[in-house]
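> Below is the sequence, then the predicted model.
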Amino acid sequence: MGSSSSRESRITREMLEEYAQLTYLNKAEILHVAKLFKSLLPRGTEELQHQRIPVEEILKVVPQLRYNPFRDSILCVFSTDNNGTMSFDDLIDLFSVMSENCPGDVKAAWAFKIFDFDEDNQLSLNDLIKVVEKLTGLKNNEPRIDRKSSKFIAQVV
């Protein structure tokens, strides 16, 4: 009954158990993510596992990201194909890391990737300046804080 079938648009019991063991999400949370992901699939799509959804569509069902200043970096880091799309597994990983059950060291490792804008495996002064600029936001498409002030704050950190 809960085993695999030709229609993978449902999560089987085995898949649910596996996701529950491999993530920091409980079964109800996994089913919620599956429901969100499935809501974005074209009608008649039989498969959940091998589909990719444009990140713009993901933002429609994950409002927590819509206004996050690090939205683009978060979506890029969690997208395994780095092509502006996310798979179901990518979305599960994102929700798992954002879960309150996720340990701080795991969250910190992902945060490092999100803040490493130049992808050089270190948080440089330029990365920290960009963090400050993103946190302070834009006004009329210009940073609210000038580069010199951003650099000063980044150096203090």
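Structure's in. What do you need?

> Please count neighbours and contacts with C-alpha atoms only from this point.
Will do.

> ok, now which ones touch the spatially most central residue of the chain?
Geometric centre of the chain, nearest residue: Leu94, 4.0 Å, by C-alpha atoms, centre = their mean. Contacts were defined as C-alpha atoms under 8 Å, 6 or more residues apart in numbering; by that measure Leu94 touches Phe78.

> how near is it to Met86?
Counting by C-alpha to C-alpha, to the nearest Å, the gap between Leu94 and Met86 amounts to 10 Å.

> Please enumerate the shared neighbours of these two.
Overlap between the neighbourhoods of Leu94 and Met86 consists of Phe78, taking contacts as C-alpha under 8 Å, 6+ apart.

> Comparison target below:
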Amino acid sequence: MGGTTSKLDESLQKYEDLTYLNFKQIKNCHNRFTDIKKRENVNSGSLVDLTKPVCTYDDLFESVPELGHNPFRDRICDVFSSEQGRKLNFLEFLDICSVFNENASQEAKIKRAFQIFDFDNDGFIGKGDISKVIKTIVPDDSNTNLNITDAVSDQIFKEFGGPEENKLLTKFQVQEMLEKSPEFADNFTFALQ
């Protein structure tokens, strides 16, 4: 048994250099992830298959309320998951925890924020993306959302966008916008308890 824990620790320790997490945080992520699998009779003392999609979004949200309470939870998982069918593997979960860690660089946070807000995955943030961001944050009231969306979109494009006919924001424009937001890094952070 002691050998298994040692192998597990060795396997997890290599992720310290690849993430913004320390060993204790990585071990905590592994424990949280394997807790989900305990319900499916997987031995939690061993290293789970790091690349196999073994966790559904819903199981993850139930077991990790820090993520489950985020209004962008589905979109976050979509961006980090390489699989269809609302599933994540351990490495993808670790990547989420790393980017949302307080020690993650602002550059890494902005890169992932851009991907999360780019709902149509076209490499730009357009009015449709902004509309979906607002609908994710503001409770559904079609008239209110429409008015808010128009006002927010117009202000964003006026301040950060290019020519009037080009209602698309590039990664660099979004980076500039988020760098000017002092609360961005704090809002793009959670810690596993």
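Happy to help now that I have it. These numbers were taken from a predicted model, which means no experiment stands behind them.

> what's the TM-score for these two chains?
A TM-score of 0.84 describes the superposed chains when it is computed by TM-score structural alignment, normalised by the length of structure 1; 150 aligned residues with a C-alpha RMSD of 2.4 Å.

> one step back: what helix or strand does the residue nearest to the centre of structure 1 sit in?
Assigning secondary structure by DSSP states H and E places Leu94 of structure 1 in helix 88-98.

> After superposing, tell me the mean distance of that helix to structure 2.
Plainly put, helix 88-98 of structure 1 ends up 0.3 Å away from its match in structure 2 on average once the two are laid over each other (mean C-alpha distance after the TM-score superposition for structure 1).

> Helices of structure 1, residue ranges please.
Taking DSSP state H as the criterion, structure 1 carries its helices at 13-22, 27-40, 55-61, 63-66, 71-78, 88-98, 104-115, 125-136, 147-156.

> possible to save those helices as CSV with distance to Glu47 of structure 1?
What follows is the helices of structure 1, written out as CSV (distance: least, C-alpha to C-alpha, whole Å):
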stretch, distance to Glu47 of structure 1
helix 13-22, 14
helix 27-40, 9
helix 55-61, 17
helix 63-66, 25
helix 71-78, 21
helix 88-98, 11
helix 104-115, 29
helix 125-136, 37
helix 147-156, 46
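
> So what's the gap between stretch 130-149 of structure 1 and the chain middle?
Taking the mean of its C-alpha atoms, stretch 130-149 of structure 1 sits 23 Å from the chain's own mean (C-alpha atoms, centre = their mean, to the nearest Å).

> Oops, could you answer that again for stretch 42-60 of structure 2 instead?
The gap between where stretch 42-60 of structure 2 is centred and where its chain is centred comes out at 18 Å by C-alpha atoms, centre = their mean.

> contact partners of that stretch?
4-5, 8, 11, 31, 33-38, 68, 74, 77, 83, 86-91.

> Using PyMOL, define a selection of the buried residues within those.
Taking 16 or more other C-alpha atoms under 10 Å as the burial criterion, the selection of buried members of those in PyMOL is written as:
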select buried, resi 8+33+34+35+36+37+68+74+77+87+88+89+90+91
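
> Now check structure 2 for the residue matching Leu22 of structure 1.
In structure 2, Leu22 of structure 1 lines up with Leu18, judged by TM-score structural alignment.

> Ok, Leu75 of structure 1 next?
Using TM-score structural alignment to pair residues, one finds that Leu75 of structure 1 aligns to Cys77 in structure 2.

> Against Gln13 of structure 2, how distant is its match?
Look at Cys77 of structure 2 and Gln13 of structure 2: by C-alpha to C-alpha, they are 24 Å apart.

> How about Ile110 of structure 2?
Counting by C-alpha to C-alpha, the gap from Ile110 of structure 2 to Gln13 of structure 2 is 26 Å.

> Comparing the two, which shows the higher neighbour count?
In this comparison of Ile110 of structure 2 against Gln13, neighbours counted by other C-alpha atoms under 10 Å, the higher total goes to Ile110 at 23 against 16.

> What's the match for that one in structure 1?
Alignment note (TM-score structural alignment): Ile110 of structure 2 maps to Ala108 of structure 1.

> Quickly note the distance from its match to Lys35 of structure 1.
Distance of Ala108 of structure 1 to Lys35 of structure 1, given as C-alpha to C-alpha: 28 Å.

> now do Ser9 of structure 1
Distance, Ser9 of structure 1 to Lys35 of structure 1, by C-alpha to C-alpha: 10 Å.

> do the same with Ala20 of structure 1
Using C-alpha to C-alpha, which is the criterion applied here, Ala20 of structure 1 is 16 Å from Lys35 of structure 1.

> The equivalent of Arg43 of structure 1 over in structure 2: neighbour count?
Residue-level alignment of Arg43 of structure 1 against structure 2, with TM-score structural alignment as criterion, gives Asn41. For Asn41 of structure 2, the neighbour count with other C-alpha under 10 Å is 10.
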